[in-house]
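1. Whatever this is, show me its structure:
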Amino acid sequence: MRRALRTLTIWSFIWFTALASAFPAGAQETEADQEAVEVENGNLINAVVDEMIVADDLEILLVPLTAEELSQIAGTWQSYVRSRLEEVAQVNLQLRSASGTREDSLRSQLSSLNDSGSDILNNYRLVLEAWTLKGAKAEELEPHTDYILALKTGALKTTDLQTLFQNAWAWLFSWDGGVGLLMAGLGVLLAVWAMMFIARMVRRVTERGLNKIPTISRMLKRFIATAVYWAVFVLGILVVLALFGVNVTPLFAVLGGLSFILGFALQETLGNLASGLMIMVLKPFDTGDYIQVGGSSGFVDEMSVVSTKIRTFDNQIIIVPNSKIWGDVITNVSASEERRVDLVFGIAYSDNAAQAIEVLKDLVARHQLCLKTPEPEIFVGELGDNSVNIFCRPWVSVR
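-> As a prediction, this is how the structure comes out:
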């Protein structure tokens, strides 16, 4: 027992000694790590506020910084812009009284200052954009945005016409200016054409797949193919805009707001849309069918998600909203492959009705379009005021 207690005491001493030595070491390691992080953060901020940094590198280095750090960095870049504009202002003052070789030298110096100032101003904007994405408040950003706006107005007022013309000419033929804008425009046009081509190809593949499904109506196939085309095209355009640096996130917010507003403003149109989708899915009729609906009758020429176009026998076009069709009784004359034709023949009371019935039976039997089964019905249907009416009801194929 004593031996066990002695062993336990020794191990307890060793354990507490190890803990006592571990905690200071851990504290030292934590302090060392913290110092390393501080040094790393200091190096990152020093790199971000480097006046000669390239815009592409700056955009990458701005990602890990916090909003508080970006607010201080924005002030630093604002001071760079102010310092460069002060140099530009001094050169502009000297240009007013300069001439000859001195004027050419000053204009060359001014052009160089404008180029470097443009790069600094662009980096300043990148910092403000990163700060905005990190949750900068409007009242914090307002002094910076007002300062940039005032710079543009002041530059136009204080720069002479010759310098403005030279700057405009240089911008027109620079990759950051007119040439770049032209190439971007051509790139957008090429991308739009490519998206249209891809959307057409996807639509054709979709149509081929839908044609293998016999239970889907032609109207629904056309609707699905069109929806796929526009979905691919719109998504492709959004991807292209994102590749060109356009922030597409606000577009989704705008679309969400518009859909909410249009949902109230276009309730009847949305009802037609829902009715059109129900007609396409449940397929009470298809294009080419002869229907009777809503007091109108004719062949279905075309159907959209909003309305249906019906062509009458006298070649009139009737546009019926889908909600009117779906909410009414639909008679599809072309739905069945076989249809009965109801004919009425009147004979005089002095004529032989039995003989007339036999003549009609013979005509129906010899007619190529009349079916043998179901058998035709021929009988005296009614006694009119001036004639005996014989009903003749043969069956024909509508295909």
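
2. use CA for all of it now, contacts and neighbours both
-> Will do.

3. Could you check how many residues crowd around residue 168?
-> 14 (other CA atoms under 10 Å).

4. Oh, that last question was meant for residue 306, not what I typed.
-> Neighbour number of residue 306 under other CA under 10 Å is 20.

5. Can you show me the helices along the stretch 201-350 of the chain?
-> Using DSSP state H, counting those that start in this stretch, the helices of the stretch 201-350 of the chain run over 218-243, 249-265, 267-282, 322-326.

6. and the last one, what does it pack onto?
-> Pointing back at helix 322-326 there. Applying 3 or more CA pairs under 8 Å, 6 or more residues apart in numbering; DSSP states H and E, one finds that helix 322-326 makes contact with helix 267-282.

7. contacting residues around the helix it packs on?
-> Defining contact as CA atoms under 8 Å, 6 or more residues apart in numbering, one finds that helix 267-282 is touched by 216-217, 219-220, 263, 285, 304-307, 321-323, 326.

8. Let's see that with 7 Å instead.
-> For helix 267-282, the external contacting residues (CA atoms under 7 Å, 6 or more residues apart in numbering) are 217, 219-220, 305-306, 321-323, 326.

9. So which of those residues is surrounded by the most neighbours?
-> residue 322 (26 neighbours).

10. Can you give me the separation between that one and residue 295?
-> 14 Å (CA to CA, to the nearest Å).

11. got it, and residue 36?
-> Here the criterion is CA to CA. By it, residue 36 lies 84 Å from residue 295.

12. now residue 251
-> According to CA to CA, residue 251 and residue 295 sit 44 Å apart.

13. do residue 255 as well
-> On the measure of CA to CA, residue 255 and residue 295 end up 39 Å apart.

14. the more surrounded of those two?
-> Of the pair residue 255 and residue 295, residue 255 is the one with more neighbours under other CA under 10 Å, namely 11 against 7.

15. Now show me the structure for the sequence below, then we'll compare the two:
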Amino acid sequence: MNAFGTVNLIVDEIVKAEQAGSDVAEFKQSIVELIQKRMYVLDKEIKEQQQSFIKEQAELEPKSTAALLSYMHFLSQQDLVYSTSTNAVLDLETLGVAPETAKEGLIDKLYQRSEGFAGLVILVGNQQDELNRMLRITPTDQSLKDQLAVVTEQLKIAGESFKLSVELLTNLGFDADFYQSIILKLGGQLTTEILDPAVLSNMALRAWSVIVDYFSENGGEWVFKLLIITAIFYISRTLSRVFRRFLTKSLDRSNLRLSSLMKEMIISSASRFIMVIGLFIALAQIGISLAPILAGLGVAGFIVGFALQDTLSNFAAGMMILIYRPYDVGDVVEVAGVFGKVKSMNLVSTTILTFDNQTLVIPNSKIWGDVIKNVTAQQLRRVDLVFGIGYGDDIEKAERVLAELVNGHKCVLQSPAPTIKVNTLNESSVDFIVRPWVRTEDYWDVYWDLTKQVKLRFDLEQISIPFPQRDLHIIKELD
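-> Here you go, the predicted structure:
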């Protein structure tokens, strides 16, 4: 075959000489005759190799190592002969000779060879898929592993010769687009021919044909499964909503002292549990195994948990708040340096509405890691007030006035009894502490009312409310 490499070089030189105007007609004719004789020999070699291979395979055990080696040797011989024959035809065309009969015969042989390979690739590929499926069921079966190794090697060998045959057909001007889609299944390298619009169109038509055939055979089954899945999802969603409403009403009517967060978590968890059960049932209907999904969720949960450590710390703090219930929705609290009313809460964060109408979302980890002050946790609160009078004013009178104002307020409770005492002798005033008890919701009303009423009444009773002052004594020095 190396002689034909030399012939190719000679053909190139003849073409260059003719282009230069040299007379090489006699030499050219001799080369043409040499190529034609060699093509006859090559055609004879193809037939002899095929007969020898058939005879040899009959003496060997099918799918044995010896049979596989014989198959490899046969294909390599055939590949070389067909490649050389194709080069010979192309050389004759380069020299201006039209070997139509030889070319058509070679194209016919390559076409039959490609057809055989196409069927073989599909058949062996199906065998490979079946063996892989069986190995997934019995992964320790050595016999299956050996069969798979032989089939895989056979597919690889046939695939290489198949690609070469298609390439030779293309070089001879034959439309081999049909085979490119089959070559793609072998996982080989993409060639420029595959990117040709005709090739892509052929592949798309074949894919569409496969889809149509599949749904023609299995369409009814899939439609039935789709209807079942839709019904399962609808039933699960309906049950989830009904159970959510039922559970909400039950918890609202029960005597259990549950926080809003606990109620919401119980209701949400129960409704979502129903949806998850429905999802698993739907997946089982289409033949999806749940074990790999659950295992995957476990691995994904570990990865997500590692990546979201801060969020998980908030979640853990939310669980502590859920268990110990230091506050609930509607309580007025001071947490993480923020004072306001709890608007909403979940396991990750708490939303506070301040009294100047700002909405603040605070992570639960910051709340649980600091002091929590719940202003409205108790039903009763004590209002702490301080009023000062001058040193020249009547203490008994002032105390009597304060008692009248406190006891006369409709929101002040008589039990526990209010406290009115002289507490401090300051530099400029005598200070009374006034500490009435009120309901928590009346705290600020009483605070503001008493502050205003004390000022008005002290003015009316001519009781002074002194401001800080300092007496300076100036001593005049005598000369």
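
16. Can you calculate the TM-score here?
-> The TM-score (TM-score structural alignment, normalised by the length of the first structure) is 0.59; 282 aligned residues with a CA RMSD of 4.1 Å.

17. Compile the contacts of helix 267-282 of the first structure into TSV and extend it with columns for distance to residue 89 of the first structure.
-> Shown next, in TSV, are the contacts of helix 267-282 of the first structure (distance: CA to CA, whole Å):
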residue	distance to residue 89 of the first structure
217	73
219	69
220	68
305	63
306	63
321	68
322	69
323	70
326	74
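
18. Tell me the one of the residues you listed nearest residue 344 of the first structure?
-> residue 326 (33.8 Å; CA to CA).

19. In the second structure, what sits opposite the closest one in the alignment?
-> Alignment note (TM-score structural alignment): residue 326 of the first structure maps to residue 368 of the second structure.

20. distance of the closest residue to its match other than its chain neighbours from residue 323 of the second structure?
-> Distances taken as CA to CA, 6 or more residues apart in numbering place residue 317 nearest to residue 368 of the second structure, at 5.9 Å, with adjacent residues excluded. Note on residue 317 of the second structure: its distance to residue 323 of the second structure, by CA to CA, is 10 Å.

21. Between these two, tell me which one has more neighbours.
-> residue 317 (22 against 13).

22. and that one, what pairs with it in the first structure?
-> Using TM-score structural alignment, residue 317 of the second structure sits opposite residue 275 in the first structure.

23. now swap in residue 137 of the second structure and tell me
-> Counting by TM-score structural alignment, residue 137 of the second structure corresponds to residue 133 in the first structure.

24. Just give me the neighbour total for its match.
-> With neighbours defined by other CA under 10 Å, the count for residue 133 of the first structure comes to 11.

25. same thing with residue 266 of the first structure?
-> 12.

26. And residue 208 of the second structure, by the same measure?
-> Neighbour tally, residue 208 of the second structure, other CA under 10 Å: 12.

27. Now do the same for it: helix, strand or coil?
-> helix (DSSP: H, G, I helix; E, B strand; the rest coil).

28. That one and residue 182 of the second structure: what is the separation?
-> In terms of CA to CA, residue 208 of the second structure sits 14 Å off from residue 182 of the second structure.

29. Neighbours of the closest residue in space to residue 126 of the first structure that isn't next to it in sequence, how many?
-> Nearest non-adjacent residue to residue 126 of the first structure, counting by CA to CA, 6+ apart: residue 59, 6.7 Å away. Residues lying near residue 59 of the first structure (other CA under 10 Å) number 15.

30. And for the one 10 residues further on?
-> By the other CA under 10 Å criterion, the neighbourhood of residue 69 of the first structure contains 13 residues.

31. which residue lines up with it in the second structure?
-> Residue correspondence to the second structure (TM-score structural alignment): residue 69 of the first structure is left unmatched.

32. Which of the helices or strands spans residue 69 of the first structure?
-> helix 67-97 (DSSP states H and E).

33. Could you identify the helix or strand that succeeds that helix?
-> helix 100-133.

34. If you count neighbours, what's buried in that next one?
-> By neighbour count on 16 or more other CA atoms under 10 Å, the buried set for helix 100-133 of the first structure is 106-107, 110-111, 113-114, 116-117, 119-121, 123-132.

35. Between helix 67-97 and it, find me the angle.
-> On the basis of axes from the mean of the first three to the mean of the last three CA atoms, to 10 degrees, helix 100-133 of the first structure is oriented at 160 degrees to helix 67-97.

36. before we move on, back to that, how about the helices of the stretch 201-350 of the first structure in CSV, adding distance to residue 9 of the first structure?
-> Converted to CSV, those look like this (distance: least, CA to CA, whole Å):
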stretch, distance to residue 9 of the first structure
helix 218-243, 70
helix 249-265, 67
helix 267-282, 83
helix 322-326, 91
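
37. which of those is buried the deepest?
-> Across the helices of the stretch 201-350 of the first structure, averaging neighbours per residue (mean count of other CA atoms under 10 Å) puts helix 322-326 on top, at a mean of 20.

38. Mind reading off the mean deviation between that helix and the second structure?
-> Here helix 322-326 of the first structure, set against the second structure after superposition, deviates by a mean of 1.9 Å using mean CA distance after the TM-score superposition for the first structure.

39. residues in contact with that helix?
-> Contacts of helix 322-326 of the first structure (CA under 7 Å, 6+ apart): 271-272, 275-276, 293-294, 306-308.

40. what's the spacing between that helix and its chain's center?
-> Centroid displacement of helix 322-326 of the first structure relative to its chain, using CA atoms, centre = their mean, to the nearest Å, is 29 Å.

41. same question, stretch 102-122 of the second structure
-> With CA atoms, centre = their mean, you get 47 Å for stretch 102-122 of the second structure.

42. Tell me the buried residues in it?
-> In stretch 102-122 of the second structure, counting by 16+ other CA under 10 Å, buried: 102-103, 106-107, 109-111, 114-115, 117-118, 120-121.

43. now swap in stretch 35-44 of the second structure and tell me
-> Using 16+ other CA under 10 Å as the test for burial, stretch 35-44 of the second structure gives 35-36, 38-39, 42-43.

44. picking that back up, which of the helices or strands spans the residue nearest to residue 126 of the first structure?
-> Residue 59 of the first structure belongs to helix 55-61 when assigned by DSSP H and E.

45. Need the residues that contact that helix.
-> Applying CA under 7 Å, 6+ apart, the external contacts of helix 55-61 of the first structure come out as 48, 123, 126.

46. any idea how far residue 195 of the first structure is from the residue most central in space within the first structure?
-> Central residue of the first structure (CA atoms, centre = their mean): residue 234, 4.2 Å from the mean position. Using CA to CA, we find residue 234 of the first structure at a distance of 9 Å from residue 195 of the first structure.
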